[in-house]
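Student: Fold the following and give me the result.
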Amino acid sequence: MLRTLRESGPGLLVPAAWLVAAAAHRGLVTTRSILIAHLVMVAFILFFLTTGWDEMNDRVLQGWRVVMVVGVPITLCGIAGFLVGSVATPLWAISLIGWMVLPAIGLFYTGMVLPEAAIIYVASGTLSIVGPIIYLLSFLLGVDLVAVGGIAVTGIGQTLGIGDAVLRY
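Tutor: Have a look, this model is predicted:
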């Protein structure tokens, strides 16, 4: 059961996280729910790290272990944003943009390590990088739906990558 959760869980958690992020951006999810999502996210990351650390010694999983280790403080920034209102916006931005970009690095790395899967991982990593660019452009354009589009592009890219990983593993 534990192994199944570690192997398949991210395939469900990644798209769910981006759906919730997009819904939150549109005001469809309460602030309290997003705080809970951050707490659950950090708990899951720590769970995956502690239960799978020794298994993450091959070249591909070593890269993802680094992504998760760096992801803990990024997620904690998001949590801190809920607790320290005076710096909430920059902390939430670090968390959101961090989770848009950090997995892209892991996806590109995976594409280098697995040449037989390079196309899917380079494509998913590229979408993960294009997403935050679109998101940041939304502030220049002043169009909120463009921001949601940026979140969606990132979510699609990361879902493609994790979907391939779940099927491949």
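
Student: Please count neighbours and contacts with C-alpha atoms only from this point.
Tutor: Fine.

Student: Name the surrounding residues that touch stretch 161-169.
Tutor: Stretch 161-169 has contacts (Cα atoms under 8 Å, 6 or more residues apart in numbering) with Glu7, Ser8, Pro10, Gly11, Val14, Leu107, Ile120, Tyr121, Ser124, Gly125.

Student: Please repeat the previous calculation with a cut-off of 6 Å.
Tutor: Identification of contacts with stretch 161-169 by Cα atoms under 6 Å, 6 or more residues apart in numbering yields Ser8, Gly11, Tyr121, Ser124.

Student: same deal with stretch 69-86?
Tutor: So stretch 69-86 is in contact with Ala88, Leu91, Trp92, Ser95, going by Cα under 6 Å, 6+ apart.

Student: count of neighbours near the residue nearest to Ile45 when sequence neighbours are not counted?
Tutor: In this structure, Ile45 finds its nearest non-sequential neighbour in Met68, 6.3 Å apart by Cα to Cα, 6 or more residues apart in numbering. Close neighbours of Met68, defined as other Cα atoms under 10 Å, add up to 22.

Student: Next, the second sequence, to be compared with the first:
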Amino acid sequence: MFRRAREFGPAVLVPFAWTFVLVAHLEVVSEYTVFVAHVVMGVLLAGFALTGYGDMQEGALRVWWTIIVVGTVVTACGAIGLRLEPSNASLLAVALFGWMVLPAVGFVDTGRRVHAGRWIYALGTAGCLVGAALYAGGLLGALEELRFAGLVLVGVGQTAGILDAAIRY
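Tutor: Sure, this is the predicted structure:
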């Protein structure tokens, strides 16, 4: 059962995480709740990296294992940034943009290795990168709608890629 949770857990957790990010941007949840979410996610990522190490040492899985490890550090940056008074915008940006872009690396690598569903990984990559660009543009122009659209695009792109990987492979 634990192995099954590792295989299909990300397909549930990725869309949940991006939905939570959207809710946090709408200020529906408190900053402390976002901090707790970072801690929980960090623990889950570290546990996933430790328990998946033996199974994730070759091919695309090796790339994804590395992304999980780097993502654990990125998530810790977000948690630390939220606990500083006032919140540290640079550390929060590392966490947000890190998780927008890191999966794009895995999607590019996975897309190069597979034949069936290659287009899904191209869409996942595009969702990550275009979504991050839209979000950054929204920050520069102080356009909340653009930031929201960027987050939705990242979430949809990453969800498509992780769902395909969980179901197909």
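
Student: follow-up on the earlier one: show me which residues of the strand or helix carrying the residue nearest to Ile45 of the first structure are buried.
Tutor: In this assignment (DSSP states H and E), Met68 of the first structure forms part of helix 59-83. Across helix 59-83 of the first structure, burial judged by 16 or more other Cα atoms under 10 Å covers 60-65, 67-68, 71-72, 74-82.

Student: quick one: secondary structure of the most centrally placed residue in the first structure?
Tutor: Centroid-nearest residue in the first structure, with Cα atoms, centre = their mean: Trp99, separated by 4.2 Å. Per DSSP: H, G, I helix; E, B strand; the rest coil, the local secondary structure of Trp99 of the first structure is helix.

Student: Would you mind measuring from it to Met68 of the first structure?
Tutor: 10 Å (Cα to Cα, to the nearest Å).

Student: and what of Val29 of the first structure?
Tutor: In this view, Val29 of the first structure and Met68 of the first structure are 25 Å apart by Cα to Cα.

Student: residues in contact with Leu107 of the first structure?
Tutor: With Cα under 6 Å, 6+ apart, Leu107 of the first structure has these contacts: Tyr121, Gly125.

Student: what secondary structure does Ala88 of the first structure sit in?
Tutor: helix.

Student: which one is it nearest to, not counting chain neighbours?
Tutor: In space, Ala88 of the first structure comes closest to Gly81 once its chain neighbours are excluded; the distance is 3.9 Å by Cα to Cα, 6+ apart.

Student: same deal with Leu129 of the second structure?
Tutor: Val101 (6.4 Å).

Student: Could you find the counterpart of that neighbour in the first structure?
Tutor: Counting by TM-score structural alignment, Val101 of the second structure lines up with Val101 in the first structure.

Student: For burial, what's the neighbour tally of that match?
Tutor: That count, for Val101 of the first structure with other Cα under 10 Å as the rule, works out to 21.

Student: how close does Gly124 of the second structure sit to Gly141 of the second structure?
Tutor: Between Gly124 of the second structure and Gly141 of the second structure the distance is 25 Å, computed by Cα to Cα.

Student: Neighbour count: these two, which is higher?
Tutor: Gly124 (28 against 11).

Student: where does Asn57 of the first structure land in three-state SS?
Tutor: Per three-state DSSP, Asn57 of the first structure ends up coil.

Student: What's the local residue count around it?
Tutor: Neighbours of Asn57 of the first structure (other Cα under 10 Å): 12.
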